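*Asks:* Coordinates for the following, if possible.
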Amino acid sequence: MKTIEYFKLQAKNLHKDFKTQKPYFDSSLGDNLFEYSPKFFDVDALVTDFEIHENHFTLMNAQHIIARLGGFEKWTVLLKANPEALELSKLLFDNMHKISIEEWDMYISGEQDEKGFLFDDEFKLDIFKAVFADVDGHQSGYDYRLAKRDKPSIENQKIKPMEKKSTIKITTLPLGEKDHKEFIEVADRKFEHTLQSIEHAHPELVRKLWNPEQYIEEVIKADMLPIDRDYALSLVEAFIINNIIDLATEADKESITIN
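*Replies:* Model (predicted):
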């Protein structure tokens, strides 16, 4: 399903939820209110947080809310967005349980201020994938989707095979020879993949500046011990984009000096 069609479906689902609206009189407030029987979204929370006018909620209104949940100012901006911005928007929508739009805006703004330049949509997309979409453990304040908040039934839990979890822990630093070798291989592989994806103007300079041993020491620190080995590897992959941003900035400065 194309991203635009995906958002259109979400807007239709939200509109359907609003159409379950039933008026009732709240004697404690002395006012007429509405109640809902939604299937897709927490309508009451959306009404409060987005100050929605409940009396005349149209499909156009639903589209506007969905666009906001995807990080766009309004629906027409979403429709005109480039592919990278749309993909990022879908990831923001699908991962609202990990990070809210406000938290993402603050995060990316802070990164841009620290690095001293504005990121394009493709760069933002790479950062989101590396730091949030592909990494568990993040949790935002609220998820407006009902289905994502439902817990599996007891029957499903019984028939679902138990996921095998890692029990290997890293308890001391520096890493042992075997772990050190694997962590370096993972870091090098992720570095090269990420560097190619951002298509930096001076990749050879960035590669020259890359120091996997130093990077791993910066990510895995003594105060984090003991730490699950697989989780530590995921951190090495997740935060490599931040290191590449620093190296890319330094490479840009070097290229200016050389030229």
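
*Asks:* Could you use CA atoms for every contact and neighbour count after this?
*Replies:* Fine.

*Asks:* After the longest helix along the chain, which helix or strand is next?
*Replies:* With secondary structure taken from DSSP state H, the chain has its longest helix at helix 177-198. Per DSSP states H and E, the first helix or strand lying C-terminal to helix 177-198 is helix 203-209.

*Asks:* for that following helix, packing partners?
*Replies:* In this structure, helix 203-209 makes packing contacts with helix 240-258, judged by 3 or more Cα pairs under 8 Å, 6 or more residues apart in numbering; DSSP states H and E.

*Asks:* which residues sit against the helix it packs on?
*Replies:* 115, 126-127, 130-131, 187, 190-191, 194-195, 200, 202, 205-206, 209-210, 215 (Cα atoms under 8 Å, 6 or more residues apart in numbering).

*Asks:* Residue 34 in helix, strand or coil?
*Replies:* strand (DSSP: H, G, I helix; E, B strand; the rest coil).

*Asks:* Tell me how far the longest helix of the chain lies from the chain's centre.
*Replies:* Distance of helix 177-198 from the chain centroid (Cα atoms, centre = their mean, to the nearest Å) equals 22 Å.

*Asks:* residues touching the residue nearest to residue 145 when sequence neighbours are not counted, list them.
*Replies:* Nearest in space to residue 145, with sequence neighbours left out and distances taken as Cα to Cα, 6 or more residues apart in numbering, is residue 41 at 4.6 Å. By Cα under 8 Å, 6+ apart, the contact list for residue 41 reads 14, 17, 144, 145, 146, 147.

*Asks:* Another sequence for comparison is provided below:
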Amino acid sequence: MKTIEYFKLQSKNLHKDFKTQKPYYDSSLGGNFFEYTPKFFDVDALVTDFEIDENHFTLMNAQHIIAKLVGFEKWTEILKASPAALELARLLFDNMHKIRNEEWGYYIRDVENDNDITLDDEDKLDIFKTVFAEVDGHQSDGYDYRLAKSNKTSINNQKIKTMENKSKIQITSLPLTGKDHAEFINVANEVFENALQRIEHEHPESVRKLWNPDQYLEEVLKPDMLPIDRDYALSLIEAFVVHKVIDLATLADDEVLEA
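*Replies:* Reported below is the predicted structural model:
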């Protein structure tokens, strides 16, 4: 299913949930309210968080809410978005339990500010895939408004998942030593070479001379991040290497010009 059609389906599902609306009178609060029997979304939570007008909720309103959930201000922005931005939006929706759109926005701003760069849609998509979509163990501090996903998960599966998360290996001290250091260096060197090939730099050997994997590990893994899940830490090594390679390539170009 194409991404646009996928979001149209989610909008229709949300609209269907609102159509289950039934009015009731709450004597303790002394007012009229609505109750719902939704199948796809937690309507009550959406009404509260997005200040939805329950008396006039249309399919267009549903499209607006879905757009908000995946990082757009309005539905028309989805229709004009790049393929990479659309793919990222779908991943944000499908991984709402791992990270909410607002959290993702803060995460990207920190990456851009810390590295003094501006990420394009392709960069953001690559980072999301590497750090969140393909890595288990993340848990959003926000609310997952979807019901369908959680309803499909049995209590036993939830218990197993919890046990798996608790058993994950943690890195508790830096700098890395022993087997951890060796593996992280190998991963850093491997992703460096992959990134260098991707940018097709004119002077790759000059870039390689500037590459220092130990220094790169120190730049990515900071003491204030501890303790950190080992798999997550490895994913960060891959996530930020492209920007490191670009920085080194720029330095290499400067050295060539000065020579």
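
*Asks:* rewinding a little: what's the distance between the residue nearest to residue 145 of the first structure and residue 259 of the first structure?
*Replies:* Residue 41 of the first structure sits 55 Å away from residue 259 of the first structure, going by Cα to Cα, to the nearest Å.

*Asks:* For the longest helix of the first structure, could you pull out the residues that count as buried?
*Replies:* 183, 184, 186, 187, 188, 190, 191, 194, 195, 198 (16 or more other Cα atoms under 10 Å).

*Asks:* any idea what residue 236 of the first structure aligns with in the second structure?
*Replies:* Using TM-score structural alignment, the partner of residue 236 of the first structure in the second structure is residue 234.

*Asks:* what helix or strand does its match sit in?
*Replies:* helix 230-239.

*Asks:* what angle do that helix and helix 178-199 make?
*Replies:* 30 degrees (axes from the mean of the first three to the mean of the last three Cα atoms, to 10 degrees).

*Asks:* With the first structure overlaid, report how far helix 230-239 of the second structure is off on average.
*Replies:* Compared with the first structure after fitting, helix 230-239 of the second structure deviates on average by 2.8 Å (mean Cα distance after the TM-score superposition for the first structure).

*Asks:* Now do the contacts for the closest residue to residue 227 of the second structure other than its chain neighbours.
*Replies:* Excluding the flanking residues, the one nearest residue 227 of the second structure by Cα to Cα, 6+ apart is residue 172, at 4.6 Å. Counting by Cα under 8 Å, 6+ apart, residue 172 of the second structure touches 226, 227, 228.

*Asks:* Name the surrounding residues that touch stretch 199-219 of the first structure.
*Replies:* For stretch 199-219 of the first structure, the surrounding residues in contact (Cα under 8 Å, 6+ apart) are 183-184, 187-188, 195, 235-236, 239, 243-244, 247-248, 251-252, 255.

*Asks:* quick check, nearest of these to residue 157 of the first structure?
*Replies:* Distance to residue 157 of the first structure across those (Cα to Cα) is lowest for residue 235, with 28.9 Å.

*Asks:* Just give me the neighbour total for the closest one.
*Replies:* Neighbour count for residue 235 of the first structure, taken as other Cα atoms under 10 Å: 18.

*Asks:* coming back round to it: do you know how far the residue nearest to residue 227 of the second structure is from residue 87 of the second structure?
*Replies:* Distance from residue 172 of the second structure to residue 87 of the second structure, by Cα to Cα: 34 Å.

*Asks:* Repeat that for residue 81 of the second structure.
*Replies:* From residue 81 of the second structure over to residue 87 of the second structure (counting by Cα to Cα), the distance is 10 Å.
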